[in-house]
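Peer 1: My questions concern the predicted model and sequence given below.
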Amino acid sequence: MSAALDGVVALVAGATRGAGRGIAVELGAAGATVYGTGRSTRQRRSDYDRPETIEETAELVTAAGGTGIAVPVDHTDPEQVRDLVRRIEAEQGRLGVLVNDLGGEHLIEWHTPLLWEHPLDMGIARLRTGIEAHLVTSHFALGLMVREPGALVVELTDGTAEINERWYRGECGTFFDIAKVAAHRMARAQGEELAPRGGTAVSLTPGWLRSEMMLDHFGVTEDTWRDAIPQEPGFGTSETPAYVGRAVVALAADPDVARWNTRSLSTGQLAREYGFTDVDGSRPDSWRYLTEVSWGGGEGDPADYR
């Protein structure tokens, strides 16, 4: 699929690390021009206080075969987002793919699930990043996207609509839950509005993501990630950020992508549908493992879910 998206212009909002970076790079590998935004630059770290930068992401996109363009943007600031979209319009004249991957996983007091115990300022900031910033970005971007048919909006989340309806993950708490569930409704609303104009919107969840932050959490690297399985068996079903990137590429390259409009999707589901794999040639499905084994009480080896 190295030329599948030649001529396509994409905006990955929140491309500094994790899923956003993986999506940006895979879009680039398929030939797209990718505007990657974030607040961590080589000149200044964001409140994540991590080393990854949007400049590095842009360089990886270009090295993969696309054109990577790094733009520092705080997506909770409407003026910055307006300027970003105006820049894309001036430089490209169009925008075909929008990925809203604005999360703020550092804005959660993990294992403090009770609403009255969780730090309120942190929780509200999580909602601003995970909901408000998505809406601000779509507000400005969609007007440019609908000028031509084929627009695709992907709302990144954690868990499918069905999973989030069935299970409440208490270790994450109310603010996390609301932000992740809202992504499904945002995709539904945008899909309804885009459909008459030839566009599509979906929500998409990766499985257990081997992001930079997750690898650091377990004290492993991408080369040694399996060393974390003894302490957390479910990590055996984990996936690289490239996997969700390939899911987005598959959607963007599908001439019949409208069949998915307003749907809630997962990487494992789309891998089966489109036939792509993770970088190691496997097709992990963390959500199937979690619902059937970890939460569902069944028996199964994580290796059987790859």
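Peer 2: The structure has been received and is ready for your questions. Residues are numbered from 1 along each chain as shown.
Peer 1: When you work out contacts or count neighbours from here on, use the C-alpha atoms and nothing else.
Peer 2: Fine.
Peer 1: Which element, helix or strand, includes residue 252?
Peer 2: helix 241-253 (DSSP states H and E).
Peer 1: Give me the buried stretch members for that helix, please.
Peer 2: Buried positions in helix 241-253, judged by neighbour count with 16 or more other C-alpha atoms under 10 Å: 241-253.
Peer 1: Over to stretch 219-235?
Peer 2: So, applying 16+ other C-alpha under 10 Å, buried residues of stretch 219-235: 220-221, 225-226, 228, 234-235.
Peer 1: which of the residues you listed lies closest to residue 55?
Peer 2: residue 221 (21.8 Å; C-alpha to C-alpha).
Peer 1: Does the closest one touch residue 215 like I think?
Peer 2: Yes: taking contacts as C-alpha atoms under 8 Å, residue 221 lies within contact range of residue 215: 5.7 Å.
Peer 1: circling back to that earlier point, can you spell out which helices and strands pack onto the helix holding residue 252?
Peer 2: helix 18-29, helix 267-274 (3 or more C-alpha pairs under 8 Å, 6 or more residues apart in numbering; DSSP states H and E).
Peer 1: quick check: angle from it to helix 18-29?
Peer 2: 50 degrees (axes from the mean of the first three to the mean of the last three C-alpha atoms, to 10 degrees).
Peer 1: A further structure is provided below for comparison with the first:
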Amino acid sequence: MTTDDRPLAGKVALVAGGTRGGGRGIAVELGAAGATVYVTGRSSAAGRSALDRPETIEETAARVTAAGGRGIAHRTDHSDPDDVRALVDRIAAEQDGRLDVLVNSVWGGDPLTDWAHPLWEQDLETGLRLLRQAVETHVITSRLALPLMVARRSGLVVEVTDGNTARYRGSFFYDLAKSSVIRLAVAQAAELEPHGVAAVALTPGFLRSEAMLEHFGVTEATWRDGAAKDPNFAHSESPAYLGRAVAALAADPDVIAKTGRALATWGLYREYGFTDADGTQPDFAAHWAEHLVDEYGPLGDPL
């Protein structure tokens, strides 16, 4: 392979929340670009997280290695500063203090999200637990990992979110979590730019996670059959698409020009030319503008 095939050879990445879904897609595509990727989360061969799903960080790490990188699984509870500190200490020791890419993709909030009730009818502790899991974990991880990047005066932080505009996302605590993650990128960008480190928020479109495939009763090989249940599913994208967006950003020598922005796969594919795993280039914003705007309103202005 040429350096064009492996633009991230020699680079080190941490994908926090890399067990499944978008995090797994990002980890694998960073590996395909040649990176060493630390894959973290609570679901491992040693035991499942509270989500009780079968995917593990070891499986993701193996896929990273199979794709051409080096995958390293490290079981981490990102709500526990001591756990995250141990992870960062390991990276520093094994990689001579190097960390080039930090992806904050911890989520796990689906079973905590109440789509049926307004704030005043929701369970308060459940909503606050969602915020702790979806926002505080990102803060803890950045706080402890960023010194590695600042010391080298280079790097990229990617905050994975849902949506890149001010449109309300349908549930109070869900909306607050996803909007807050965008603001985390903005705040980190302001503080990191003088040190040569970029920070962005990034959203996929309609993501075909493992859970979403199960919901539609399909596999990644047969996913198009899901459009019979929901025509919008025909415009969905695989986790690889999100992963290739991150890999393209990480390989961009001028990524600092994008720092502080809320980005989307549907904008980045035009700039970088990447495709989804099946060779297509999904554009969910274009689909929204053509088919969903009358029902749900415009996506809104970028945050």
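Peer 2: Looks like it arrived, so ask away. Since this is a predicted model, take the numbers as computed values, not measurements.
Peer 1: Can you give the structural similarity as a TM-score?
Peer 2: Here the TM-score for the pair of chains, by TM-score structural alignment, normalised by the length of the second structure, is 0.93; 292 aligned residues with a C-alpha RMSD of 1.4 Å.
Peer 1: what's the nearest residue to residue 48 of the first structure if we skip its chain neighbours?
Peer 2: Spatial nearest neighbour of residue 48 of the first structure, chain neighbours left out: residue 106 (6.5 Å); criterion: C-alpha to C-alpha, 6 or more residues apart in numbering.
Peer 1: Give me the neighbour count for residue 46 of the second structure.
Peer 2: 10 (other C-alpha atoms under 10 Å).
Peer 1: coming back round to it: biggest separation within the buried residues of stretch 219-235 of the first structure, which pair?
Peer 2: Top of the distance list for those (C-alpha to C-alpha): 221 and 234, 16.8 Å.
Peer 1: Tell me which of the helices and strands packed on helix 241-253 of the first structure is the most buried.
Peer 2: helix 18-29 (a mean of 29; mean count of other C-alpha atoms under 10 Å).
Peer 1: once aligned to the second structure, how far is it on average?
Peer 2: Here helix 18-29 of the first structure, set against the second structure after superposition, deviates by a mean of 0.4 Å using mean C-alpha distance after the TM-score superposition for the first structure.
Peer 1: Against which helices or strands is that helix packed?
Peer 2: Using 3+ C-alpha pairs under 8 Å, 6+ apart: helix 18-29 of the first structure touches strand 9-13, strand 33-38, helix 54-64, helix 241-253.
Peer 1: Minimum distance to residue 199 of the first structure: which of these has it?
Peer 2: Per C-alpha to C-alpha, nearest to residue 199 of the first structure of these: helix 241-253, 11.1 Å.
Peer 1: Can you check which part of the second structure stretch 48-60 of the first structure sits on?
Peer 2: Under TM-score structural alignment, the alignment places stretch 48-60 of the first structure onto residues 51-63 of the second structure.
Peer 1: Tell me where the second structure has strands.
Peer 2: 12-16, 36-41, 70-75, 101-104, 155-160, 197-203, 262-264 (DSSP state E).
Peer 1: Tabulate these (CSV), appending distance to residue 169 of the second structure and mean neighbour count.
Peer 2: Formatted as CSV, the strands of the second structure follow (distance: least, C-alpha to C-alpha, whole Å; neighbours: other C-alpha atoms under 10 Å):
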stretch, distance to residue 169 of the second structure, mean neighbour count
strand 12-16, 24, 25
strand 36-41, 25, 28
strand 70-75, 31, 22
strand 101-104, 20, 27
strand 155-160, 15, 27
strand 197-203, 13, 27
strand 262-264, 16, 25
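Peer 1: With distance to residue 60 of the second structure added, can I get these in CSV?
Peer 2: Listed next are the strands of the second structure as CSV, based on distance: least, C-alpha to C-alpha, whole Å:
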stretch, distance to residue 60 of the second structure
strand 12-16, 10
strand 36-41, 7
strand 70-75, 8
strand 101-104, 15
strand 155-160, 18
strand 197-203, 20
strand 262-264, 23
